[in-house]
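Participant: Predicted model and sequence below, questions to follow.
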Amino acid sequence: MRTGIISIVGAGPGDPELITVKALRRIQNADVILYDRLVNEELLGFARPEALRIYCGKAPGRHSMPQEATEHLMVEHAAMGKHVVRLKGGDPLVFGRGGEEALTAAAAGIPYEIIPGMTSAIGAAASAGIPLTHRGIAASFAVVTGSRCREHGAPVDWAALARGVDTLVIYMGMANLGEIRAQLIQSGKSAATPVALIENGTTALERTVTGTLGTIDKLAAVMKISNPALIVIGEVVNVREQLLGLQQTVRAQIG
């Protein structure tokens, strides 16, 4: 029996049109697709009708399938000669556990490939009109997780991030937003620093709420921001406000 292949594929930040051509071709050729919660299900419509579709999504505090079980299925189907697509939201190597899955495939002797995707930090911020770097305002940005599993080592060094990075982009941070805010302010970040919360970035349900670091957790509660949501902290958030202001001026002139 021939050995199959595992394609670890990034599906992009939510808008199905933001997937890469190469990723779309892998979906079209797949025998088995194991897909995550943040994958836009419209993409599954490009798969062959006979392709097996297996949901293995993970929500905060709710895993439909343990990671070990997902990796077992991935290897099991590939060992049967199937082309397995492990379809993941954003980029598979940015908080996507794609590295772990590649190691599992390699350890099992299964050929694999990694197809990059647009990560949410890039896609959602751009969709909301926020440049992560901007001349004269921000020359650096960091992408960081707002929730760290206890077994995965030391906590995030918020003090170093507060001092050394112009723009912070935080994934999976809504549940700990109050603690993150407190840690950054305690580390010297001004409470007046602009913050944006981008909910369902790049999709038709996208919603962006802006405020300041000092009150963003209270604003998030009032506005009922829910996952998936991205947190952007830095002066670049003000560029969005400038763009919106200019758009309003243009509309008024046209009207």
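Facilitator: Perfect, I can see it now.
Participant: rest of the way, CA atoms for contacts and neighbours
Facilitator: Will do.
Participant: Could you list which residues are in contact with the residue nearest to residue 46 when sequence neighbours are not counted?
Facilitator: What sits nearest to residue 46 in space, not counting adjacent residues and going by CA to CA, 6 or more residues apart in numbering, is residue 28, at 5.6 Å. Residue 28 makes contact with 46, 47, 48, according to CA atoms under 8 Å, 6 or more residues apart in numbering.
Participant: in terms of contact, does the second one touch residue 25 like I think?
Facilitator: Read that as residue 47. No: Residue 47 is beyond contact range of residue 25, at 9.1 Å (criterion: CA atoms under 8 Å).
Participant: Look at the two and report which has more neighbours.
Facilitator: Remark: of residue 47 and residue 25, residue 47 carries more neighbours, 21 against 12, as counted by other CA atoms under 10 Å.
Participant: pull the longest helix from the chain.
Facilitator: helix 237-254 (DSSP state H).
Participant: May I see the buried residues of that one?
Facilitator: 237, 238, 239, 240 (16 or more other CA atoms under 10 Å).
Participant: If you count contacts, what does it end up packed against?
Facilitator: Other helices and strands packing on helix 237-254, by 3 or more CA pairs under 8 Å, 6 or more residues apart in numbering; DSSP states H and E, are strand 194-199.
Participant: Can you name the element that comes right after the strand it packs on?
Facilitator: Per DSSP states H and E, the first helix or strand lying C-terminal to strand 194-199 is strand 207-212.
Participant: can you list contacts of that next one?
Facilitator: Under CA under 8 Å, 6+ apart, the answer for strand 207-212 is 128, 191-201, 216, 219-220, 223, 237.
Participant: Take this one as well and set it beside the first:
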Amino acid sequence: MSTLDPLEAGTVALVGGGPGDPGLITVAGRAAVEQADVLLVDHLAPQGALAWARPDADLIDVSKLPRGAFTSQERINELLISHARAGRRVVRLKGGDGFVFGRGGEELQACAAAGVAVRVIPGVTSSVAVPALAGVPVTHRGLVQGFSVISGHVPPDDPTCSLNYRALATSGTTLVVLMGVANLAAISRELIAQGVAPATPAAVIARGGHPDQEVRTASIAEIADAAVGINPPAITVIGEVARWAAATSSLTPSFAMQEA
């Protein structure tokens, strides 16, 4: 079954929504939104894409706001399965990184275990797209030959942190930190302690792909202070490529931010 095939009754489609602008949703993703009987949407999904939904489609908010309204993963799984079993075409519209650090895998497994037909329509990953919207290539010929994407939702000294910060600090790659706003100071300190030069450029891009996208730049030693007041969603780029963000931080994001 192709991701471009029409959705069938009693099925679930997990649609990655890109980092925020409806223009970044794939053709297959838009088609799925247009066909859905039920849309489960979180706060990271591009809200403008809901204009594509049918007037009679049911919209269900399943956001997981930090320190705010919270829909459990178990409840989301239950909604997907129950609506599909009722013969409806169900779309889970997620943020763009649903299959990087989100719960997309858990939703796929839950539907499969329940015998519900499910497909994945990947989105544009925020870890690459958001830096690009700020003018930052995560790799650059002759400068850096790779990038490492990590989750910063737990600090380096947390018992549940499984990252090898020594290896990251000496990897020679650009570091892209997702979900790291609250722990940015701790992450920066640990990377410096493990060998990253304190003067290494860094950039925080907040609300990437939204009309109010914001870019703040500093050295890794100072980036946490520079980012005070920033709230999720935000992405941090650490490495020489982050120098480009300083030259582009006052520019309008490259998408026109048009609602559908």
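Facilitator: Nice, I can see it. A quick note: this is a predicted structure, and the numbers were derived from the prediction, not measured.
Participant: Out of the contacts of strand 207-212 of the first structure, which end up buried?
Facilitator: Buried among the contacts of strand 207-212 of the first structure (16+ other CA under 10 Å): 128, 191, 193-201, 216, 219-220, 237.
Participant: in the second structure, which spans are strands?
Facilitator: 11-16, 38-41, 58-61, 90-94, 117-121, 147-151, 174-178, 201-206, 214-219, 234-238 (DSSP state E).
Participant: now the fifth one against strand 11-16, angle please.
Facilitator: Right, strand 117-121 of the second structure. 20 degrees (axes from the mean of the first three to the mean of the last three CA atoms, to 10 degrees).
Participant: What is the corresponding segment of the first structure for strand 117-121 of the second structure?
Facilitator: Counting by TM-score structural alignment, strand 117-121 of the second structure pairs with residues 111-115 of the first structure.
Participant: What are the buried residues along that stretch?
Facilitator: For stretch 111-115 of the first structure, burial by neighbour count (16+ other CA under 10 Å) applies to 112, 114, 115.
Participant: Residue 33 of the first structure -> the second structure?
Facilitator: Under TM-score structural alignment, residue 33 of the first structure pairs with residue 39 in the second structure.
Participant: Now do that match against residue 167 of the second structure, distance only.
Facilitator: The span separating residue 39 of the second structure from residue 167 of the second structure equals 41 Å under the rule CA to CA, to the nearest Å.
Participant: wait, residue 87 of the first structure sits on residue 33?
Facilitator: Yes: with contacts counted by CA under 8 Å, residue 87 of the first structure reaches residue 33, the gap being 6.7 Å.
Participant: where along the stretch 51-200 of the second structure do the helices fall?
Facilitator: Assignment of helices within the stretch 51-200 of the second structure using DSSP state H, counting those that start in this stretch yields the ranges 73-85, 104-113, 126-133, 165-169, 184-193.
Participant: between the ones you listed, which gets nearest to residue 24 of the second structure?
Facilitator: Nearest to residue 24 of the second structure, of all these, is helix 126-133, at 9.0 Å by CA to CA.
Participant: after superposition, how close is the closest one to the first structure?
Facilitator: Following superposition, helix 126-133 of the second structure is found to deviate from the first structure by 0.9 Å on average (mean CA distance after the TM-score superposition for the first structure).
Participant: now the strands of the second structure in CSV, with distance to residue 102 of the second structure?
Facilitator: Listed next are these as CSV, based on distance: least, CA to CA, whole Å:
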stretch, distance to residue 102 of the second structure
strand 11-16, 10
strand 38-41, 14
strand 58-61, 16
strand 90-94, 9
strand 117-121, 13
strand 147-151, 10
strand 174-178, 11
strand 201-206, 18
strand 214-219, 23
strand 234-238, 15
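Participant: among those, which is the most enclosed?
Facilitator: Mean neighbour count, computed with mean count of other CA atoms under 10 Å, is highest for strand 90-94 among these, reaching a mean of 29.
Participant: Tell me the one among the contacts of residue 28 of the first structure nearest to residue 138 of the first structure.
Facilitator: The closest of the contacts of residue 28 of the first structure to residue 138 of the first structure turns out to be residue 46 (CA to CA; 39.4 Å).
Participant: Can you report how many residues lie near that closest one?
Facilitator: If we define neighbours as other CA under 10 Å, then residue 46 of the first structure has 15 of them.
Participant: And the residue in the second structure that it lines up against, how far from residue 90 of the second structure?
Facilitator: In the second structure, residue 46 of the first structure lines up with residue 52, judged by TM-score structural alignment. Residue 52 of the second structure sits 15 Å away from residue 90 of the second structure, going by CA to CA.
Participant: what about residue 135 of the first structure, neighbour count?
Facilitator: Residue 135 of the first structure, neighbours per other CA under 10 Å, totals 8.
Participant: Show me what it aligns to in the second structure.
Facilitator: The alignment partner of residue 135 of the first structure in the second structure, by TM-score structural alignment, is residue 141.
Participant: for residue 158 of the first structure, same thing?
Facilitator: With TM-score structural alignment as the criterion, residue 158 of the first structure pairs with residue 165.
Participant: Nearest residue to that match in space, please, no chain neighbours.
Facilitator: Nearest residue to residue 165 of the second structure in three dimensions, chain neighbours excluded: residue 191, at 6.3 Å (CA to CA, 6+ apart).
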